[in-house]
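A.B. asks: Sequence and predicted structure below; questions after.
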Amino acid sequence: MAVPNSEELARCVEQIDRDRLTKTLCELIEHPSVNPFGEAPRGAEEGERRVAAYLRDRLTALGWTCDVDEYAPGRHNALARLPGASGGRSLMFAGHMDTVETTGYPQALTGVVRDGRVHGRGACDMKAALACYLEVAEVLAERSISLAGDLLIAGVGDEEYRQEGAKALGASGPRADAVIIGEPTELTLCLATKGLAAYDLRVAGVATHGSVPQHGANAILTAARLLGGFEDYQRTLDRRRHPLLGPATVNVGVIEGGTKPNIVPSECRVQFSRRLLPGESPADVPVELAAVLERGTWSIGEAWWTVDAYELPHGHWLAEALRTAARLSGVPDREPHGFPASSDAAPGSGGCARRSHRAA
């Protein structure tokens, strides 16, 4: 068949097989892909290998080419391609294969359909999108449709931690003119995402016996006073807002210090994260905090976990194409929105494809 027009594409939407789509999602859930968070996979549930192999097998059976890349020990990406017929723009559907842990979730790896919804670890975030990508491939094959440009499907690893899968794909993967990342957005069109930077705040004190605390300096109490200043810092962030993302935010997530309750602690470590807006740099954050927090025996190191913010250029053709697709699919809200979390769209992480534009 020739390259389809908008009417033919609308008929493709009508041909989506919801039962097959549900079955695919349940099968993806049943292939475990727990993120080991910086470690090598330690058991059968960890790593993305099984999901990557599932994508490869499904897509090669439909005539796509597909490679699975072990970008780190036990960690995998999958990249499939359906060549275009006439040199049009290339498009990549990208999504992460990893999930968070299954502890305390006895049915985590069983796809359960209940009240019109699919339940299971990763059902929403984001194996549902991977299932949708596979359904697109199925419909294109059934209707023998040839697209003008290449269509790519990428399953990447490690999004739940440091986006190492997207970094690896961005460094060695193909060029794509645009990338769509199917993160759960309630079907809203998200044209910007916040970034992330995580830091260690270290507070030094002087240890002594707990019976004579006046002879030392309690690092935990000093840290507690400093943390009060984070509320002032958030108020300064609230005053500068992005039109789609709102204000940047700061979160204190971990505090550690001390050895015994009868010893004045000599050190306290606080881990915090700062959500970045487009145009902000992780290097700005320690400088900003130094202006807000009281001076003392504390220090903030360089960010040890970073994901850049991202914003699709105003008026980009991808945004218009997505709004058209939303209209054809009956999506009521077609206005642009911001995605509050970080994602694989970030260009600073290498992104899901080089020199491309992305939308969540």
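C.D. replies: That came through fine.
A.B. asks: rest of the way, CA atoms for contacts and neighbours
C.D. replies: OK.
A.B. asks: So H316 versus H357, what's the distance?
C.D. replies: For H316, the distance to H357 (CA to CA, to the nearest Å) stands at 9 Å.
A.B. asks: and what of Y133?
C.D. replies: Taking CA to CA, one finds Y133 at 18 Å from H357.
A.B. asks: okay, pairing it with this:
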Amino acid sequence: MMTRAHFLPTLSADLLSASSVSAILADLVRIPSTNPGAYENDVARRVATWFKGTGVEADLVESMPGRFSVGAVLRGKADGPRLVLNGHMDTVPIDDVNLWTVDPFSAVVKDGYLYGRGACDMKAGLAVQIAVALSLAKRASEMRGSLVLHFAAGEERAEPGTLSLLEAGYTGDFGIVTEPTELRIAAATRGLAPVHIRLRGHSIHASRAKYATNPAWGLKWVLDALDAYRVEIEKRHHPLLAHGSCTPTVVNGGVVPNAVSDFIDLYVDRRLIPGETVDGEVRDIEARVLAARPSGSDIGIEVSVAYNRFEPAEIDPGAPLIQKLVRSVDRITGRPGEVYGAPYSSDVRNLVNDAGIEAVNFGPGNVAECHCADERVSVTQLEACARVIHDTAEDILLEAT
């Protein structure tokens, strides 16, 4: 027997209203999709359910073995421009539920915010995409172009969800990645080189340390080399992103306090600006730490990419899509549209770099409220974002009157 949990919430007649978009978001937040953890399949099936009988054609696309993304299309009556709305379904895990003041999957609304894991990053953007598609579906007969929707798996770990959708044919001419930007238009986005540095030595009882190579001593000159490198890269300027960064984040090594370890692992978060590449910067880091190793040192050094990477991406701040979004922000919110650079990394890299789509990040929420306890998103921004993107979509897809 089907329970109430299987039914979609009732939306108001105004599909772009705060109540409608919040109801969609709450429905998604209540379905865990942590990566690693529950992953995205339950959310993928729920997204497809939202589109049944609406005229939006939605299909599951296997992006990785056993893990699915959703590709969807609202087709216009002519072969006009295609607008892609992109977002990811996975969320980061919950480190410590005791730090939360609400149930992370309850989708509580209080003080003008909806709370929950993924509320800001980025099920808010997914809810906006669904609301915009449902609203435009009522005017599909007037559309000369098509709305393409991505609900991607695996973005949090730079996995190929979005790329798999593009390769499956869900592509377009323009793209909006609905990551949190506080309704600013991100024409540029940083890349990420996750760097793993392993220092190798020889394990031995600490009382006999002088007879072995202790990799822990290598941390000093490696960190000194990274700090000098950080100072240098901060002099490389980008008009929207300022500069890149080099941040040591994790040190692992050793088993017990009274033994020298075989190895020490250091992880570095290297954020890139356009013009820098993951492979190029990893090679540069490797050369610098090797050059910093003292003459005669027996400490071994291995430098590699720790996990999947993000390349930086940018489009011309004066591009047609940005001009349309600027006008829509002004029309809907009454304030000038702001063009800036997003400090984080996102799947806009796939749209711009891999598919050649004119694409930006633009969505509800503040990145400072992502990946943390009591993650939340402004309900007011949810509605405003839905109306701005809907306005831009009408500008691109509807027939001129």
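C.D. replies: Arrived safely, thanks for sending. All figures in this text were calculated on a predicted structure; none of them were measured in a lab.
A.B. asks: Compare H316 and H357 of the first structure (neighbour count), which wins?
C.D. replies: The neighbour comparison of H316 of the first structure against H357 (other CA atoms under 10 Å) goes to H357, with 26 against 11.
A.B. asks: neighbours around the closest residue to that one other than its chain neighbours, how many?
C.D. replies: Excluding the flanking residues, the one nearest H357 of the first structure by CA to CA, 6 or more residues apart in numbering is A178, at 4.7 Å. A178 of the first structure: 20 surrounding residues under other CA under 10 Å.
A.B. asks: Aligned counterpart of A178 of the first structure in the second structure, please.
C.D. replies: Matched across to the second structure, A178 of the first structure falls on F174, judged by TM-score structural alignment.
A.B. asks: shouldn't that match be in contact with G80?
C.D. replies: No. With contacts counted by CA atoms under 8 Å, F174 of the second structure stays clear of G80, the gap being 11.7 Å.
A.B. asks: what helix or strand is the most centrally placed residue in the second structure on?
C.D. replies: Nearest residue to the geometric centre of the second structure (CA atoms, centre = their mean): S346, 4.0 Å. Counting by DSSP states H and E, no helix or strand carries S346 of the second structure.
A.B. asks: how far away is it from E338 of the second structure?
C.D. replies: As judged by CA to CA, S346 of the second structure and E338 of the second structure stand 19 Å apart.
A.B. asks: The residue nearest to the centre of the second structure -> the first structure?
C.D. replies: Using TM-score structural alignment, the partner of S346 of the second structure in the first structure is S343.
A.B. asks: For its match, give me its contacts.
C.D. replies: By CA atoms under 8 Å, 6 or more residues apart in numbering, S343 of the first structure lies in contact with 159, 163, 193, 195, 307.
A.B. asks: swap the cut-off to 7 Å and go again
C.D. replies: For S343 of the first structure, the contact set (CA atoms under 7 Å, 6 or more residues apart in numbering) comprises E159.
A.B. asks: Then L312 of the first structure?
C.D. replies: L312 of the first structure makes contact with 191-192, 357-359 under the criterion CA under 7 Å, 6+ apart.
A.B. asks: The residue nearest to H357 of the first structure touches F93, doesn't it?
C.D. replies: No. The criterion here is CA atoms under 7 Å, and A178 of the first structure misses it with F93 at 8.8 Å.
A.B. asks: what about the corresponding residue of the first structure for R184 of the second structure, how many residues close to it?
C.D. replies: For R184 of the second structure, the aligned residue in the first structure is T188 (criterion: TM-score structural alignment). When neighbours are defined as other CA under 10 Å, T188 of the first structure has 19 of them.
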